[in-house]
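A.B. asks: next comes the sequence, and after it the predicted model I'd like to discuss.
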Amino acid sequence: MPAAADASAPQTRSPPPRASSYLFGTIHFGNDEELGLSPELLASALSSSFTLVNEIDLAAPGDGDLDRYRWLPPEQSLSALISAEGFAMAQTLLPQIPPPTLQRMKPWMVLALLEARGEQAGEQTLDDRLQRIASERGMRIVHLETAEDQLRALDCIASENQARVLEERLKTPQVMREMSERALRHYRERDLDAWLADVDRMVGLDGESKDIEMRARRCLIEERNQRWLPELLALLDQGGCYIAVGAIHLPGEHGLLAALKHAGYRIEAEPL
C-alpha cells in the first residue's frame, strides 16, 4: 500500500537509517490542562522526527459525496428512530446543534458528540495541531486511510441498530458524562489499559446493545488496526516516524502496541 505524502509540504528531509520512531496516542476532545499536555510539549515532541503518520488528511477539503455516511436519507429522521423523550434529551444535551440538523444526523454522529461532551472536531484537536506543526516544518506527512475509509468504519452498523444504543445512552446521560470524565483522567494519567477496560464494561447498556457496540468496535478499532499494520511496519522500517493515532487503538490484545511487539519491535515508554 503506497504511502500518501502531503503535497502541500514545501520540502521533506530524509531520515538517517533506522532512526527511532515514536507512537503517540491522541484523543479527540478535552483541553490541554485536562490532557496533561502543553502546546510547547506538543511542538517539541516532533523535533526529532522526519515523518508524521496520522489517520486521515485533516487539511483536505470536505467531500459532499461522503455525506451519506453522516446524514440520514431524506425519508428518515432521528426522531423517527428514537423515542420523543430520547430526542428531547438529545436536544438538551447538545444545545449547540439546531434541531433540524439533529434530525438529519445518523445515530453514530450523535453518540460521538455525546462521548466528546458535545465538543466538535476543530483546529484545537491534537490530531489537527500535530498535522499543522508537521506541515509548517516541512515534514513528510503520511495518512493511513482516507476520510471515506474512516467514515465507513464509523457507519458500519445500520442506523436502526445504532439508534438502539443511542436510546439506551439517552436514558442515563449521566453515565456518558462520567465515562467522558474517566476517559480524560485515564488519558491524563497515561493509563490506556484502564481506559479500554472502562470502554469494555459498557455500563448502562443491555445485552443486545452491548452486542451492537462490540460489532461497532470491531469496525472502528480492530479492523482498522489490521488494515494499518502493514503500512506502519514499512514506515517503521524506514525510521524517523512520529505516529499519531487515537489512543484507544493502542492498548489491548488487538491493539497496535501488542501487534508491534509481536512483529519484533521493542517498545519503551517516553515521558511527555
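C.D. replies: Structure's in. What do you need?

A.B. asks: rest of the way, CA atoms for contacts and neighbours
C.D. replies: Will do.

A.B. asks: buried set for stretch 124-136?
C.D. replies: T125, L126, D127, D128, R129, L130, Q131, I133, A134, S135 (16 or more other CA atoms under 10 Å).

A.B. asks: check stretch 229-245 too.
C.D. replies: Per 16+ other CA under 10 Å, stretch 229-245 contains these buried residues: 229, 231-232, 235-236, 238-245.

A.B. asks: now for those residues: which two are most distant?
C.D. replies: The span of those, defined through CA to CA, is set by Q238 and V245 at 18.6 Å.

A.B. asks: distance between the strand or helix carrying R217 and the chain's centre?
C.D. replies: With elements taken from DSSP states H and E, the one containing R217 is helix 207-217. Distance, stretch centre to chain centre, for helix 207-217: 18 Å (CA atoms, centre = their mean, to the nearest Å).

A.B. asks: contacting residues around that helix?
C.D. replies: Residues outside helix 207-217 that contact it (CA atoms under 8 Å, 6 or more residues apart in numbering): A153, L154, C156, I157, N161, Q162, R164, V165, E168, M202.

A.B. asks: then this one, side by side with the first:
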Amino acid sequence: MKKICCYLIFCLLPLLSLGQEPNEKTLLWEISGNGLQKSSYLYGTIHVICPDDLKISATTKTAFNKTEQLYLELDLDDPELSAQMQRSMASNTHLKNLLKANDYEQLASFFKDRTGYSIDMLGMIKPFYLLSYTYSPMIGCNQPISVEKHFVEMAYKQNKNIFGLETLQDQLSVFEKISQRKQADMLLGYIKDFEKMQESFQVMLKEYKEENINALVKSSSNAYSERYEYLLLDRRNKYWVKKIPKISQEKSTFFAVGAAHLAGERGVINLLRQKGYTVTAVINE
C-alpha cells in the first residue's frame, strides 16, 4: 500500500512562436513574460525509476533554488493523501469475479512468480492499482522511486511549501470512468504482454534519460487509445494551464509533472505559449 502512495522583464511571446511545439531535448523549461515579475520553471518527471537512474542536474537544482514553492501533480505533502488513496483502492467485488477462471489463474501465477504476492490476498483492490505491484519486476530493481519524491525532499530542506495542481479525486476520476471489469481485462492484457511492456518501458526510460520529451510523448501516446490519451493527458493539461499562470503570478514556482505532459501540440509547453507566455528550454551546462 505504501509504495502506491508513496511535476522576468515584461516581454510578450513573439508571434512567430505561437503554437510551435518544443524541439529541444531538455526536461527543464523556464516560464517568463506576459506580466510575470519572476520566472517560474516547468520540469518533466518520470513517476517510477530505479534509484541508480535518478539524476537531477546542477542546472535543475539551480532553477529549483531560485523558486519559492513546489507544485506537483498532487500535493504529496498532504497527510490525508495516503488514507484517501487506500479508501479509493478498495473494491466492492473480488478480482476473481471480474475474470474467467483460467484468466484469473494466469494472473495468480504471474503475481506469485514475479512479485511474490498472492492475488487472492490482493483481490479486493481495484485492478488498476494492482499494476503498482508489477513495477519492480518491470523496471528491474527492488525499490523503485519517483522523481517527485526527490523534489519533495529538496523542498523540505529549503522550507518550501508543496502544493498540487489537482486533487487526488481529480486524478482518480479518470479511472472511475473505466469499469472495474474493463480494468481487469486491461490488467490481464498487461500481464499477457509483460515482456513487451518491459521493452516499451526501457525505450521510454532511454528517451527520458536523453531528455527527449517529443519522443517520450509519442511513446506514451502509443500506449493509450485515443479516448484514454484525452483523459490521462490532454484534459489534464488544459486544466493545469488554467492554473499555472495565476500561481506563477503570485510566486516564482517550480512545477514538476510527468514528462509526457510537456511536449506535443496539446502539451503544457505549447498551451502556455498560446496564452502568451515565453517558455524557453533550459539546457544543462
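C.D. replies: Yep, that arrived. Predicted model, so just to flag it, every value in this text is computed and none were measured.

A.B. asks: mean deviation of whichever helix or strand comes after the helix holding R217 of structure 1 from structure 2?
C.D. replies: Sequence order places helix 223-238 as the next helix or strand after helix 207-217 of structure 1, per DSSP H and E. Here the mean offset of helix 223-238 of structure 1 against structure 2 after fitting is 1.8 Å, by mean CA distance after the TM-score superposition for structure 1.

A.B. asks: following helix 223-238 of structure 1, which helix or strand comes up?
C.D. replies: strand 241-246.

A.B. asks: which part of structure 2 matches the helix or strand just after that next one?
C.D. replies: Per DSSP H and E, the first helix or strand lying C-terminal to strand 241-246 of structure 1 is helix 256-262. Counting by TM-score structural alignment, helix 256-262 of structure 1 falls onto residues 268-274 of structure 2.

A.B. asks: how close does the matching stretch sit to structure 1?
C.D. replies: Counting by mean CA distance after the TM-score superposition for structure 1, stretch 268-274 of structure 2 comes out at 0.9 Å.

A.B. asks: which parts of that stretch are buried?
C.D. replies: Here stretch 268-274 of structure 2 shows V268, I269, N270, L271, L272, R273, Q274 as buried, counting by 16+ other CA under 10 Å.

A.B. asks: doesn't T280 make contact with the fifth one?
C.D. replies: Think L272 of structure 2. No. Using CA atoms under 8 Å, L272 of structure 2 and T280 do not qualify as a contacting pair, with a distance of 11.0 Å.

A.B. asks: now the two most distant members of the contacts of helix 207-217 of structure 1.
C.D. replies: Spatial extent of the contacts of helix 207-217 of structure 1 (CA to CA) is set by the pair A153 and E168 at 21.6 Å.

A.B. asks: hang on, the earlier thing: among the contacts of helix 207-217 of structure 1, which ones are in helices?
C.D. replies: The helices, defined by DSSP state H, take in A153, L154, N161, Q162, R164, V165, E168 from the contacts of helix 207-217 of structure 1.

A.B. asks: so what corresponds to the fifth one in structure 2?
C.D. replies: Going back to what we said before, that points to R164 of structure 1. In structure 2, the residue matched to R164 of structure 1 (TM-score structural alignment) is D185.

A.B. asks: next, count neighbours for its match.
C.D. replies: Counted by other CA atoms under 10 Å, the residues lying close to D185 of structure 2 total 16.

A.B. asks: and for the one 3 residues further on?
C.D. replies: For L188 of structure 2, the count of nearby residues is 18 (other CA under 10 Å).

A.B. asks: need the contact list for it.
C.D. replies: Neighbouring residues of L188 of structure 2 by CA under 8 Å, 6+ apart: D103, L107.

A.B. asks: write a PyMOL command that selects only the buried members of the contacts of helix 207-217 of structure 1.
C.D. replies: Per 16+ other CA under 10 Å, the buried members of those correspond to this PyMOL selection:
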select buried, resi 153+154+156+157+161+162+164+165+168+202
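
A.B. asks: skipping its backbone neighbours, what lies nearest A43 of structure 1 in space?
C.D. replies: I133 (6.8 Å; CA to CA, 6 or more residues apart in numbering).

A.B. asks: which position in structure 2 aligns with that neighbour?
C.D. replies: Looks like I133 of structure 1 aligns to M154 there (TM-score structural alignment).
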